[in-house]
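Q: Next come a sequence and a model predicted from it.
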Amino acid sequence: MSTDLTSKIEIIAELAQGFEGRPDQARLLIKAAAAAGADAAKFQLVYADEVATTDYKYYELFRSLEMSDAVWKSLATYAAELEIKLYMDVFGKKSLHLAEKIEVAAVKIHGTDITNIGLLNEVAGSSIQKVLLGAGGAYLSEIEQAMEVLSNKTVVVLLGFQGYPTPDEDNQIDRVRLLAQRLGRYPNVIVGFADHVLPGSPLRYVLAAVAMGAGARVLEKHLTLGQIMKLEDHEAALNPDEFLAFSQTIRGCMQALGNAEEIDDFGMSEAEQAYRKMIRRHVVSNRALKNGTKISPEDVGLKRTPAEFVITDLSSVYQRILKRDIQQNSPILLADIN
């Protein structure tokens, strides 16, 4: 897995169908996402005939979500003005082509389409370079098959599912770690997590941080204008002020997670280096030692002293020769040994 792809965290405000087919409501959601600290705002770009038959019970709901190309273009322009990326769920050729036309930063293939080879091929052949692959409920073989089709794209494999509600214990966040290892052979893959914690849960700010610790570098979280409004897809959504707290919590956790290096000191911070220096005790004599003594492990121990230019590593003085007499319980300094 490429280091430059995983060096930071990305937070997506999942707006889904919360715009309810209303352009002004969609603008408010984009504004809320930008103000609440999200890196990207994502809508579902729904055309009823792409997702359902006319006799399906929610067909008219899907129809009510349809907006004109001009409206979507104006929303893309508005998102750019607010310096927030715009992502879209696409469900067929029509929605994909519009997403290309308005130059969204990424499209998402919903988990319902992870085995839709026709749509996967359409996305693979599109001009859009970043693809979120919804993998909630997907098997490993299905994810790997989709990855082969999308091998020319930067792909975020997005785990997590909406269970209305999703019980905390059913998230199986350890799958993030497993997939991060398993998909490591793909240089174009990032693993992410779509968080569906209920807004009243004590885990509403931290479950995503657990996923981040397991290796997720993209986090998706539902945002609504207000829980009391009960807009579409509000069930697992945070209000804007809560989403801001979520964003701040996640970014703080990411900073705390850091980036350990495979070197002797792990690339530890200056503060930790100062702590290390402070806590290290000094090499002192266990007994009086004569000039010319070859120091053995029995001759020395570790204690705190007020001395400067001290030695803190016991092994570094073993078999060294003293250049002067040392009294019992006295520090041995660098200048005292050959």
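A: Okay, I see it.

Q: Every contact and neighbour count from this point should use C-alpha atoms.
A: OK.

Q: Stretch 74-91: end-to-end distance?
A: 21 Å (C-alpha to C-alpha, to the nearest Å).

Q: Using the three-state scheme, assign residue 155.
A: Local secondary structure at residue 155 is given as strand here, using DSSP: H, G, I helix; E, B strand; the rest coil.

Q: Help me confirm that it comes into contact with residue 190.
A: Yes - using C-alpha atoms under 8 Å, residue 155 is in contact with residue 190, at 6.2 Å.

Q: Excluding sequence neighbours, find me the nearest residue to residue 121.
A: The spatial neighbour of residue 121 that comes closest, neighbours along the chain excluded (C-alpha to C-alpha, 6 or more residues apart in numbering), is residue 149 at 6.5 Å.

Q: Look up how far residue 250 lies from the one you found.
A: 32 Å.

Q: alright, now check it against this:
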Amino acid sequence: MNPTTVSLGSRQVGDGAPCFVLAEVASAHGGSSETALRMLEAAFKMGADGIKFQLFRSEQLVVRRHPGRKDFDEIELGVKEWRKLLRAARASGLALLVEAFDHDSLELAAEEGADAFKVHSTDMENPELIRQVAETGKPVLFATGGVPDDAVRQALDLVGSAPVILLHGFQTFPTPVEEIRFRELAAWKERYRLPVGFLDHTDGGSGFALVAPALAVAWGANLVEKHFTLDRSKKGYDYQSSLNPEDFYRMVELLRQAERAAGDSPASESEGARRYHRTMARSIVAGTLIKRGDVLTREMLAYKRTDARFDPGFPPRQADRVIGRRATRPIQADETIREDMLE
């Protein structure tokens, strides 16, 4: 059984503990490790409890034809840069959380002592990555925005008794207020008896962005993740949902006031969340040229985002429906594998 209180660094996350505030860097560093280091320094001053980085290799995340491939290539940091940055984070006193999108990135973060790992909502149907995260022995944060309930349950089964935090929220650059659905926080907590968190992607330029985390705490959130940037006016990556450092600090103040004011003492996803998941989730594609008549093996496959809004193919969790079947025609590398291509 998963514990109802989870340790992130030196902090406890769960009912009875103060809300854990997680400063999300995501892509706001713009591919500059120096900017990322400056953001780390800012996160400490802003009053965050932890900082989270996204580690990926673009060639393993998206297909070459993906409209966002150029951007991913631009913001990808190298191994040496990540080692320096992760070590600085470990020395900062903040809890270090990593959202790794591939096995190599996961291994790197584990080697550098990440305190916990987050599984992105679009990887919640990627059992291989989930198993690899569980094998680190660290706490796991599952982002559930738009994810089918059976996939959430399967992910929980895959990690066994590992400490888990379930996260509600998704990114639509930014998320409209009516899509936030605070009530789902209480529903997830009641259903799974686990700590829950709020992924706040409200408009960073709105006044509501300062109070949304406090409202989430009132609805039962044990953790709040919020994007930040050093300067919103530059309109860099992820700026839409990001706060400037001074606003982030004010947001934390309001959240803590809400906690003090509180005293001691069946969820359904929106269509917008489901649409986001369908658009961004990985599909099974050919990892190499597959000839007509070839019997498909795991080594022939890759799991990548395809931007296939209307033809997503098979999710990674349905690999058993693909492996062992024969190709009825040639399938090019990076081509989405569909039912009509297989015997």
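A: Alright, I've got the coordinates. Computed from a prediction, not measured in an experiment: that's the story for all the values here.

Q: quick one on the thing from earlier: please say which of residue 149 and residue 250 of the first structure ends up with more neighbours.
A: residue 250 (23 against 16; other C-alpha atoms under 10 Å).

Q: Return the residues in contact with that one.
A: 205, 206, 208, 209 (C-alpha atoms under 8 Å, 6 or more residues apart in numbering).

Q: Of these, which ones are shared with the second structure?
A: By both residues aligned by TM-score structural alignment, their matches' C-alpha atoms under 8 Å, the contacts of residue 250 of the first structure still in contact after alignment to the second structure are 206, 208, 209.

Q: can you pull out the strands in the first structure?
A: 10-16, 40-44, 85-90, 106-109, 130-134, 154-159, 189-195, 218-222, 282-285, 300-303 (DSSP state E).

Q: Which stretch among those strands is buried most, on average?
A: When those are scored by mean count of other C-alpha atoms under 10 Å, the highest mean neighbour count falls to strand 189-195 (a mean of 28).

Q: Mind listing residues that contact that one?
A: Under C-alpha under 8 Å, 6+ apart, the answer for strand 189-195 of the first structure is 1-2, 5-6, 154-161, 176, 179-180, 183, 207-208, 211, 215-222.

Q: how about 7 Å then?
A: With C-alpha atoms under 7 Å, 6 or more residues apart in numbering as the test, strand 189-195 of the first structure has contacts from 1, 5-6, 154-161, 176, 180, 208, 211, 216-221.

Q: Same check on stretch 56-74 of the first structure?
A: 20, 21, 23, 46, 47, 48, 52, 53, 102.

Q: redo that, cut-off 6 Å
A: 20, 21, 47, 48, 102 (C-alpha atoms under 6 Å, 6 or more residues apart in numbering).

Q: Please pull up the equivalent of the second one in the second structure.
A: Residue correspondence to the second structure (TM-score structural alignment): residue 21 of the first structure is matched to residue 31.

Q: Spatially nearest residue to its match (excluding sequence neighbours)?
A: Using C-alpha to C-alpha, 6+ apart and skipping residues adjacent in sequence, the residue nearest residue 31 of the second structure is residue 75, 3.6 Å away.

Q: Which residue of the first structure sits opposite that neighbour in the alignment?
A: By TM-score structural alignment, residue 75 of the second structure lines up with residue 65.

Q: That match and residue 218 of the first structure, how far apart?
A: Using C-alpha to C-alpha, residue 65 of the first structure is found at 27 Å from residue 218 of the first structure.

Q: just residue 26 of the first structure next, same as before
A: Distance from residue 26 of the first structure to residue 218 of the first structure, by C-alpha to C-alpha: 23 Å.

Q: Also residue 58 of the first structure?
A: Distance check for residue 58 of the first structure against residue 218 of the first structure: by C-alpha to C-alpha, it reads 30 Å.

Q: all helices for the second structure, in order.
A: 33-45, 58-61, 69-75, 79-91, 103-111, 127-134, 149-159, 183-192, 208-218, 245-262, 271-280 (DSSP state H).

Q: Minimum distance to residue 303 of the second structure: which of those has it?
A: helix 58-61 (7.9 Å; C-alpha to C-alpha).

Q: In the first structure, point out the residues matching that closest one.
A: Using TM-score structural alignment, the partner range for helix 58-61 of the second structure is residues 48-51.

Q: and the matching stretch, how far from the second structure on average?
A: Superposed on the second structure, stretch 48-51 of the first structure shows a mean distance to its aligned partners of 1.2 Å (mean C-alpha distance after the TM-score superposition for the first structure).

Q: what's in contact with that stretch?
A: Against stretch 48-51 of the first structure from outside (C-alpha under 6 Å, 6+ apart): 62, 63, 92.

Q: The second one: neighbour count?
A: Going back to what we said before, that points to residue 63 of the first structure. Counted by other C-alpha under 10 Å, the residues lying close to residue 63 of the first structure total 16.

Q: mind checking how far it is from residue 110 of the first structure?
A: Counting by C-alpha to C-alpha, the gap from residue 63 of the first structure to residue 110 of the first structure is 18 Å.

Q: Next: the last one.
A: Taking C-alpha to C-alpha as the criterion, residue 92 of the first structure is separated from residue 110 of the first structure by 11 Å.

Q: Looking at the two, which one has more neighbours?
A: Using other C-alpha under 10 Å, the more surrounded residue of residue 92 of the first structure and residue 110 is residue 92, with 22 against 17.

Q: Please say which position in the second structure the more buried one maps to.
A: Match for residue 92 of the first structure (TM-score structural alignment): residue 102.

Q: For the residue nearest in space to the middle of the second structure, which residues are in contact?
A: Computing the C-alpha centroid of the second structure and ranking residues by C-alpha atoms, centre = their mean puts residue 120 first, at 2.8 Å. Residues near residue 120 of the second structure by C-alpha under 6 Å, 6+ apart: residue 143.

Q: Perfect, I'm done here.
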